[in-house]
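Enquirer: Sequence first, then the predicted structure:
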Amino acid sequence: MGSVYFGFWGKVPDKKEITSIKQAVASGIYDMNGDLIGKYFIYDRELTSFHQLPKHLVDALVATEDARFFEHNGVDTKSLFRVLIKSILLQDDSAGGGSTITMQLAKNLFGREELGIFSMPVNKYKEAIVAGRLEDIYSKEEIIELYLNTVTFSDNTYGIESAAKKFFNKEVSQLNLEESATLIGTLKANNGYNPRLYKENSLRRRNTVISQMVKYGYLSKETADTTTVKDIELSYRSFQYDEGTAPYFRERVRQEALKLLKDIKKPDGSSYDMYKDGLKIYTTLDLEMQEIAEASMQKHMSSIQNQYEKAYGKYAPWAQNKKIFKSYVKRIPKYQLLKKNGLSEKAIMDSLSQKHLIDVFNGTTDTILEISPLDSLEYQLKQLNTGFVAIDPSDGAIRSYIGGVNFKHFKYDHISQSKRQVGSTFKPFVYTTALENGVAPCSYFSIEAVTYEEDDNWRPENATTNDEDDEHTFYSLKYALSNSVNTIAVKVLKHVGVDNVIKQAKKMGIEEDLPQVSSIALGTAGISIKDMAGSYASFVNESKPVTPYFIVRIEDKNGNVIMENDKNTVKNDKAFTDKTRQVMIEFLKTTVDKGTAKRLRYAYHLNNDIAGKTGTTQDNKDAWFIGITPKLVTVTWVGNDEHQIGFNSTRIGQGANAALPMFGNFYSQLSKNNKFNNITNATFEEPSEEVMTALECEDRHQETFVERVFGNPNTIKVSSGKDEDKEEKTKKEKKGFFSFLKKKKNK
């Protein structure tokens, strides 16, 4: 034994080392209300103090693990010698017992060494020495605190605070008797008594712990009898980086926090380690709203994925006999490796057709299937994806953030990384520009399609038209925008100039370089979800766009603020006048009340103040909906990550069907939750009398013969290219008519 004491079998920690114990502590990420969203860690550990531990938790620990804990000085000599004799003489490595709570703490802190047949006796004796030193330095309460902060619970969870939050979604101080007994029970065998995996085993072990508490006088038999009949009710929350709530958001915060911490030093000049230093990162997210958003997303994506696959049927572009599929096969790493090794095409395809157990996302759930790599590729190619963000328009604080349909299988974040064509959700930028450049709200534009020779004979068409409309039908700006009329959007852009539209979009917060082409009126430019949200916020934020943000502040483990967001997230200058803002909100309210987004009213029965805009891109590749309410702006996008594959019809792929329902589900659930009444019951500002007067006009106007000849001051005619012939014809008609009047007068 002296050889152990003097370090022959390895160094024994001295009192100085024991006094300066440092433990890696997980950093936590918190929502706007201080609720834990997730963690960043090497070991999933959060520290707690003794005074936060419920008495029944400490009692359960002592009664089960070390009944004489408060009597010995770190070593239970009788039990220790029994174990040593068994392990040496009987070679029984599983003899167990003998280790006090203090000795177990020594093992937790400093680990064990592999020493062959001497491992058990040597390690036990080393732990006894360290236990004695721990008892000299720390009080019994401090040892309990250290032990419960270092011991490993089920699912690789370190420390009682992390275990309480993972298995019961509450802080350790809030644990009841049966919950405490359940967690203490898992210490005997982390896996075998894991309440998530083996509930019956865990239940029996919990009741054993309660019996031990009765045996040593910590609990009355009556209380024990009442407790042991209760079931184990878990409220499990995984804090693994690719599981649990808001995984895309947590990853985005992680990336940003790492950047911020590079420029922040500890008082001693060293750098902070987000995985070890127990930092607290406070964010703008609303956890309850996020959970509602994720449930709404999952419900909708399951439905639209089913519609999507059913509509294609056996003609799906991702099918293995299709050209698109074959082009992606050559991108599979295994294909490239086999090709590099000289295998023939047939041999490669045979290899890729071999079935294995593969973890896939099948459109609704994460599951393991026995399929081939080719089958797995097909699952990937047919999967629709999504992006969803909801922000407070007054300052850009992100309240909900969904970067994709499933983080485990699709790490690509459609909010922070993706720029997709925005379709008709760009049209409000065009109409805002028109209003800012003097076009009256009751101006009329013809719905007639025009061929633009200067744009390579481009001829934009409308998705749908009214049967009674013809080349002489004119729509008001409000009616044209709310019904997303393509031909008029382009004419409005032509009238005010593409450069002015781009300048206006920049004022409203669009950071991307926009192409100087007429087709941007129909949303051919790629813009991020984040930018669209910040720009649309200007319609309810005094005409000022915002920059969406998510980190509020970072504190060290002692609660000292080491970083606070002092960025100006609201643009100082107004992007447009108050009058334009009020007019545009009326336009976008009409979109919801009577236009392309009216499904919100009749299908989801939403009577809230809501404005919005749907968007669908060419070939139905992208579906959008942007919902505007006085205190929340929400952007939803749905599409396939593979740009060659879109929806097979506008009926399914239009924004009103493929994106809007996600918002409908989301806002419907918010409206049922009293917590969000301040959001869902908020009303838009009342437009001024001037604005209401300016909007008093019919939606549609059928041009008369006289108006065709003499013109109408309220109509704006934009023609180009081949339609110049028609414009010239109108001029001749007008000239001829005036000549006729002149001749008549001369007579």
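Expert: Right, received. Where do you want to start?
Enquirer: drop to CA atoms for contacts and neighbour counts, all remaining ones
Expert: Fine.
Enquirer: okay, now the residue nearest to Asn541 when sequence neighbours are not counted: neighbour count?
Expert: Nearest non-adjacent residue to Asn541, counting by Cα to Cα, 6 or more residues apart in numbering: Ser394, 5.6 Å away. Ser394: 21 surrounding residues under other Cα atoms under 10 Å.
Enquirer: which ones are touching Ser394?
Expert: Ala537, Val540, Asn541, Val546, Val570, Lys631 (Cα atoms under 8 Å, 6 or more residues apart in numbering).
Enquirer: So it belongs to a strand, correct?
Expert: No - with DSSP: H, G, I helix; E, B strand; the rest coil as the criterion, Ser394 is located in coil rather than a strand.
Enquirer: From Asn362, how far off is the residue sitting nearest the centre point of the chain?
Expert: Centroid-nearest residue in the chain: Ile402, 2.4 Å away (criterion: Cα atoms, centre = their mean). Using Cα to Cα, to the nearest Å, Ile402 is found at 19 Å from Asn362.
Enquirer: So which residues of the stretch 351-500 of the chain form strands?
Expert: 356-361, 366-371, 384-391, 398-402, 420-421, 444-446, 473-476 (DSSP state E, counting those that start in this stretch).
Enquirer: which other helices and strands contact the shortest one?
Expert: Helices and strands touching strand 420-421, as assessed by 3 or more Cα pairs under 8 Å, 6 or more residues apart in numbering; DSSP states H and E, comprise strand 526-527.
Enquirer: following the strand it packs on, which helix or strand shows up next?
Expert: As assigned by DSSP states H and E, the chain's next helix or strand after strand 526-527 is helix 529-536.
Enquirer: Summarise which helices and strands that next one is packed against.
Expert: Helix 529-536 packs on strand 384-391, strand 632-640, going by 3+ Cα pairs under 8 Å, 6+ apart.
Enquirer: Next SSE downstream of it?
Expert: Counting by DSSP H and E, what follows helix 529-536 is strand 551-555.
Enquirer: Figure out how far that following strand is from the centre of its chain.
Expert: Computed by Cα atoms, centre = their mean, to the nearest Å, the chain-centroid distance of strand 551-555 equals 19 Å.
Enquirer: Kindly report the same for stretch 472-489.
Expert: 35 Å.
Enquirer: who's in contact with Leu279?
Expert: Leu279 sits next to Ala26, Ser27, Gly28, Ile554, Glu555, Asp556, Lys557 when contact means Cα under 8 Å, 6+ apart.
Enquirer: Repeat the analysis, applying 6 Å as the threshold.
Expert: Shown in contact with Leu279 (Cα atoms under 6 Å, 6 or more residues apart in numbering): Ser27, Glu555, Asp556, Lys557.
Enquirer: putting a second one here so we can go through both:
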Amino acid sequence: MAKTTAKAKKEEATEKRKFNRYKVWFWSLFAAGISLILLLFLLAGWGLFGPMPTFEELENPETNLATEIFSSDGETLGKYYNENRTPIKYEDLPPHLIEAFVATEDERFYDHSGIDIRATLRAAVYLGKKGGGSTITQQLAKQLFTENASRNPAARVLQKFKEWIIATRLERQYTKEEIITMYLNKYDFIYQAVGIRSAAKIYFDKEPRDLKPEESAVLVGMLVNSAYYNPVRRPELVEQRRNTVLGQMAKNDYITQEEKDSLQQIPMKITFTPQGHDEGVATYFRVYLQGFMKDWIEKNPKPDGTSYNIYRDGLKIYTSIDSRMQQYAEEAVKMHIPNLQKEFDRQNKNNKTAPFRDITSEQREKLITDAMRRSERWRILQRQGKSDEEIAASFKEKTRMSIFTWNGIKDTVMTPRDSILHYKGHLQTGMMSMTPQTGEVKAWVGGINFKHFKYDHVKQSKRQVGSTFKPFVYATAIDQLHLSPCDTLPQSLHTIEAGRHGTQNDWTPRNSNNEYNGMLSLKKGLAESVNTVTARLIDRTGPKPVIELIGKLGIDTRDIPEVPSIALGTADLSVFEMVSAYSAFVNEGVYVKPVIVSRIEDKNGTILYQHLPETRDVLSNETAYVTVNLMEGVTRYGSGTRLRGDWAVNDPYYKSVVTGYPYNFTNAIAGKTGTTQNQSDGWFMGMVPNLVTGVWVGAEDRAVHFPGIRYGQGAAMALPIWGIYMKKVYADSQLDVSKEDFPKPDTITIHTDCDTYGKRDYEEEDYIPDELDF
């Protein structure tokens, strides 16, 4: 019995010694583990596993902030960016968005200091099958300062240590609200939607503050993996994920079960609004603005001497463009040009050199070859070492491509050569609208579709202006000769002999209507665009004063020859130049340099640039008013009468092409149509007291044009865009666009009321005294 007891005690002592050894081993391993973890923390903190952010980097984490472009009425026109990120403040986030975010991504966010021990242990024990362990702060640390997760488990563990350390430092550096804001401003929601503000605009066309709870849940649901939970490609999956988020909100008592059930029943609706550089409003204007900013940046470095970067510095550019007027201008183009294009294509069906006219087959081939050589395809193949013959042959091989049509983008199979002909045959337009008193450019449409036609027809393109040049000749004559709109001149043929005013040969312009009998008032002569009357005026003033005048009105005159034929619009000018020059007539003879940017701010709101107006007196207010009065005649009994009443009641062809007709304007409108030789260019310049708008319509090549004047004149090609645009502008009661008469100077010595004025008839030999021959 004693032996048994001794044996038992011996065994008990042995077991105790084993247990003690296990305890020692356990606590030693535990201590070693803790020490290892602490060591790993220390090593990670010292940067052994990769660089750690400095205090300064934590204070100002580096991000790429998009430069935002604002309209004069406070809307976002577009952005310049490497990453489409526009920061937003915490107070501008709707509460339900924050609640959905916390409930789904980090339920105990407000209770931890960067690391959620419970969630971390759960993730470790269940290997992430019951949810991850990363807190919102850790996810922010990963976005800001660590690389993407490695597939190597050991490297991933070490990266976790870095995330934990950075997360705790972020928690000490920032408030919970700031961490939420930084995360939502940083996350990439794909489709160039970096940050919650861009995401709200791109997926719902809203500011974040306007999001509904179910919309916020969609965006929060994307945070787990935006590429996988893609609302454009996988709407059903994203709707399920949205409902999971709503369930989390109910679980955490942010909404009731009844609210959750109700919200989950709402069908998910996405308003996908891409914000790429090729999409959105004012695309052509934004490209011109890009050039403006490049010039400004070169002349205005940062305080530290480095240059601003519009793609990452988060600048705010406040422009003169009015988003509503810009929208109406783009809508006017889209309403008119497709109908005009349809008629143009119909008339080209039996044209053997289509889309060109009045050229030989050899000339047609040269135009196509030149276009091929200018194409990006040619440059790419040339860089690959292909010969010119091989490249040219490749343009005749059919290939799959997507092409622009007015019925939408069309997937088709055609040769690159045929695609060039397809695009050559499209009519283009340039349109600009400006406030004459301030120079503020309110609308800018540089073409029909920026994605497929990059060339800007407002500032970049210069085309023959035709009869829209004549008001400059009339204004010069009125200023120098003190003529009245009621004075009459012969409309008979008039020859300016060789050697006079620099002409090399006799110049005898003809009238488009072939009428040469009788006398015409200046007002009637301009309204009906009678060439012989204009020729008489420039003969007496000389071309030099006319060129000097337009130079003072902001037009580049370096390529305009000093010859009388400029009177009929042979000069190539831009829509930008024409609108700014015409604006001086409405602004009492004062030229105001066009304004596109009112101010520029940095990301903190500090003003970096403030526009200062540039003006100069060019004409007397009397001369300017009389010139406007002359152009009012164009819309009362000239080619601009289409703007008043149903002019085309007996012209079904015109009405079939022109959208939005009749316009039925009754207010004061001054304007001038213009048509160039062979109908290559159609113009209309239209003015009311506080808005001047110019429209050009034509094709890329001057050989692409209508065969006749019915559709090829400015009154048919360009004027309708002005009419549609102004109808929309006047229908918007928030826009203060005048319907009043043009203001008349207090003192005026030139008579404009032809009913009470005893007109002066100037005959061929004495219509202007010789002493006034400049």
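Expert: Looks like it came in fine. Predicted model only: the values in this text are computed from it and were never measured.
Enquirer: Show me what Ser49 of structure 1 lines up with in structure 2.
Expert: Here Ser49 of structure 1 is matched to Lys89 in structure 2, going by TM-score structural alignment.
Enquirer: Need the counterpart of the residue nearest to Asn541 of structure 1 in structure 2.
Expert: Match for Ser394 of structure 1 (TM-score structural alignment): Gln437.
Enquirer: ok, back up a step: closest one to Gly526 of structure 1 among the helices and strands packed on helix 529-536 of structure 1?
Expert: Smallest distance to Gly526 of structure 1 across these (Cα to Cα): 12.6 Å, for strand 632-640.
Enquirer: quick one: the closest one aligns where in structure 2?
Expert: The aligned range for strand 632-640 of structure 1 is 691-699, by TM-score structural alignment.
Enquirer: can you list the residues that contact the matching stretch?
Expert: Here stretch 691-699 of structure 2 has contacts from 427-435, 579, 680-686, 717-718, using Cα under 6 Å, 6+ apart.
Enquirer: Mind reading off the mean deviation between it and structure 1?
Expert: Here stretch 691-699 of structure 2, set against structure 1 after superposition, deviates by a mean of 0.6 Å using mean Cα distance after the TM-score superposition for structure 1.
Enquirer: Check the offset of that stretch from the chain's centre.
Expert: Computed by Cα atoms, centre = their mean, the separation of stretch 691-699 of structure 2 from the middle of its chain amounts to 18 Å.
Enquirer: In that stretch, which residues are buried?
Expert: For stretch 691-699 of structure 2, a neighbour-count test (16 or more other Cα atoms under 10 Å) marks Leu691, Val692, Thr693, Gly694, Val695, Trp696, Val697, Gly698, Ala699 as buried.
Enquirer: What of stretch 289-306 of structure 2?
Expert: Leu289, Met293, Ile297.
Enquirer: what's next to it, contact-wise?
Expert: Defining contact as Cα under 6 Å, 6+ apart, one finds that stretch 289-306 of structure 2 is touched by Ser307.
Enquirer: Distance from the chain centre to it, please.
Expert: On Cα atoms, centre = their mean, the centre of stretch 289-306 of structure 2 falls 20 Å from that of its chain.
Enquirer: again, but for stretch 407-415 of structure 1
Expert: 9 Å.
Enquirer: quick one: it aligns where in structure 2?
Expert: With TM-score structural alignment as the criterion, stretch 407-415 of structure 1 aligns to 450-458.
Enquirer: before we move on, what about stretch 175-187 of structure 1?
Expert: Counting by TM-score structural alignment, stretch 175-187 of structure 1 sits on residues 211-223 of structure 2.
Enquirer: which is the next helix or strand following the longest helix along structure 2?
Expert: Criterion DSSP state H: the longest helix present in structure 2 is helix 2-45. Moving toward the C-terminus from helix 2-45 of structure 2, the next helix or strand (DSSP H and E) is helix 55-59.
Enquirer: which parts of that next one are buried?
Expert: Judged by neighbour count using 16+ other Cα under 10 Å, the buried positions of helix 55-59 of structure 2 are Leu58.
Enquirer: how much does it stray from structure 1?
Expert: Helix 55-59 of structure 2 versus its aligned partner: 4.2 Å mean (mean Cα distance after the TM-score superposition for structure 1).
Enquirer: after that helix comes which helix or strand?
Expert: Next along from helix 55-59 of structure 2, by DSSP H and E: strand 67-70.
Enquirer: Where does that next one end up in structure 1?
Expert: Aligning strand 67-70 of structure 2 against structure 1 (TM-score structural alignment) gives residues 27-30.
Enquirer: So what touches that stretch?
Expert: Leu36, Ile37, Gly38, Lys39, Tyr40, Met274, Gly278, Leu279, Lys280, Ile281, Tyr282, Thr283.
Enquirer: The fifth one is in contact with Tyr275, isn't it?
Expert: When you say that, I think you mean Tyr40 of structure 1. Yes - look at Tyr40 of structure 1 against Tyr275 with Cα atoms under 6 Å: they come within range, at 5.4 Å.
Enquirer: Between those two, which contacts overlap?
Expert: With Cα under 6 Å, 6+ apart, Tyr40 of structure 1 and Tyr275 have common neighbours Ala26.
Enquirer: Give me the more crowded residue out of those two.
Expert: Comparing Tyr40 of structure 1 with Tyr275 by other Cα under 10 Å, the one with more neighbours is Tyr40, at 23 against 18.
Enquirer: which of the buried residues of stretch 289-306 of structure 2 lies closest to Asp345 of structure 2?
Expert: Nearest member of the buried residues of stretch 289-306 of structure 2 to Asp345 of structure 2, counting by Cα to Cα, is Leu289, at 34.2 Å.
Enquirer: my guess is Glu78 of structure 2 is in a strand, correct?
Expert: Careful, residue 78 of structure 2 is Gly; it's not Glu. Yes - judged by three-state DSSP, Gly78 of structure 2 forms part of a strand.
Enquirer: Residue in structure 2 paired with Glu135 of structure 1?
Expert: By TM-score structural alignment, Glu135 of structure 1 lines up with Glu171.
Enquirer: Done for today, thanks.
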